[in-house]
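K.L.:
Just the structure for this:
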Amino acid sequence: MAEDAAASAPLCVEVVFSAQAGQTQEWTLHLPPQACLQDALRAVGLEASACEAGIWGRRAERAQRLRDGDRVELYRPLLVDPKVARRERFARQGARGAGLFSRQRPGGKAGY
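P.N.:
Model (predicted):
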């Protein structure tokens, strides 16, 4: 009987979306037990979004069923490849201004 009660209990899920850097929107929803990712997005008005969606940081199909406590996320497309951005940042800062030795003690030996 406890299994039947758990199967009919509403799901509590969190939906998170960041339209732009520094702005995050979060919603806590109570959905029917057989709800899918698309149902959660529809409940907050984001079902038409072309962004990739996922659960707990892993991409997921919009038809995937949700479990209690899931965190549904919408992912913006990357503007710059992170590897390229790191290389460009390093080139701007130079070898002395970045990485492990950027905060070297005054008068200290190189590498310490």
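
K.L.:
hey, let's count contacts and neighbours off CA atoms from now on
P.N.:
Will do.

K.L.:
and the longest helix for the protein?
P.N.:
Criterion DSSP state H: the longest helix present in the chain is helix 82-93.

K.L.:
List the buried residues for that helix?
P.N.:
Within helix 82-93, no residue is scored as buried using 16 or more other Cα atoms under 10 Å.

K.L.:
Kindly report the same for stretch 72-79.
P.N.:
So for stretch 72-79, counting by 16+ other Cα under 10 Å, buried means 72, 73, 74, 75.

K.L.:
In this structure residue 17 contacts residue 25, no?
P.N.:
Yes: using Cα atoms under 8 Å, residue 17 is in contact with residue 25, at 5.3 Å.

K.L.:
Second input sequence below; structure requested for side-by-side comparison:
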Amino acid sequence: MAEPTCQVTLCWSLAPRHVQEMSLQVPEDSTVEAVLDLCVAQWLQSQGSADAASLSSLKFQQPGIWGHKVAWGHRVQAGDRIELYRPLKVDPKVARRQRFKRQGKGRTGLFANRKSGSAAGY
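P.N.:
Take a look at the predicted model:
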């Protein structure tokens, strides 16, 4: 008798704005790590060994299912979307501060139409 399988999707991005997605049939009760190993094997079979080094770096990314971080040993279920998250290069708070500084705090947003002589923000 054949082992029961389930359909999952694995998504990863090796570069900004360049997302790869692969649907896989995996045995039930597979772990996230086993799904990644199966994906890498199928990818190398279909694409060749050109991306072998970059695919091996996927192990160093944080896995998640539907936007929630999980451990590598987490069991997958039918219909799961497994995502591999790259580490942030810039802290989002720092990036926002830099954007705000470039825009200028006195000319945009709530502060654009203030009365002359009034305090900032009123």
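
K.L.:
Just the ones of the buried residues of stretch 72-79 of the first structure in strands?
P.N.:
Mapping those onto strands (DSSP state E) picks out 72, 73, 74, 75.

K.L.:
Helices of the second structure, residue ranges please.
P.N.:
32-47, 52-56, 92-103.

K.L.:
gap between the longest one and the chain center?
P.N.:
Yep, that's helix 32-47 of the second structure we're talking about. 18 Å (Cα atoms, centre = their mean, to the nearest Å).

K.L.:
And the last one, by the same measure?
P.N.:
Using Cα atoms, centre = their mean, the mean C-alpha position of helix 92-103 of the second structure is found 22 Å from that of the whole chain.

K.L.:
In the first structure, what stretch matches it?
P.N.:
Using TM-score structural alignment, helix 92-103 of the second structure corresponds to residues 82-93 of the first structure.

K.L.:
post-alignment, that stretch versus the second structure, mean distance?
P.N.:
On superposition with the second structure, the mean distance recorded for stretch 82-93 of the first structure (mean Cα distance after the TM-score superposition for the first structure) is 0.5 Å.

K.L.:
how about the ones in strands among the buried residues of stretch 72-79 of the first structure in a markdown table, adding distance to residue 34 of the first structure?
P.N.:
Conversion of these to a markdown table gives the following (distance: Cα to Cα, whole Å):
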| residue | distance to residue 34 of the first structure |
| --- | --- |
| 72 | 15 |
| 73 | 19 |
| 74 | 21 |
| 75 | 24 |
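
K.L.:
Tell me the one of these nearest residue 48 of the first structure?
P.N.:
Using Cα to Cα, residue 74 comes nearest to residue 48 of the first structure of these, at 11.6 Å.

K.L.:
how far away is the closest one from residue 62 of the first structure?
P.N.:
11 Å (Cα to Cα, to the nearest Å).

K.L.:
How about residue 99 of the first structure?
P.N.:
40 Å.

K.L.:
the more surrounded of the two?
P.N.:
residue 62 (16 against 11; other Cα atoms under 10 Å).

K.L.:
Could you find the closest non-adjacent residue to the counterpart of residue 65 of the first structure in the second structure?
P.N.:
Residue 65 of the first structure maps onto residue 75 in the second structure, with residues paired by TM-score structural alignment. The shortest distance from residue 75 of the second structure to any non-neighbouring residue, by Cα to Cα, 6 or more residues apart in numbering, is to residue 31 (4.4 Å).
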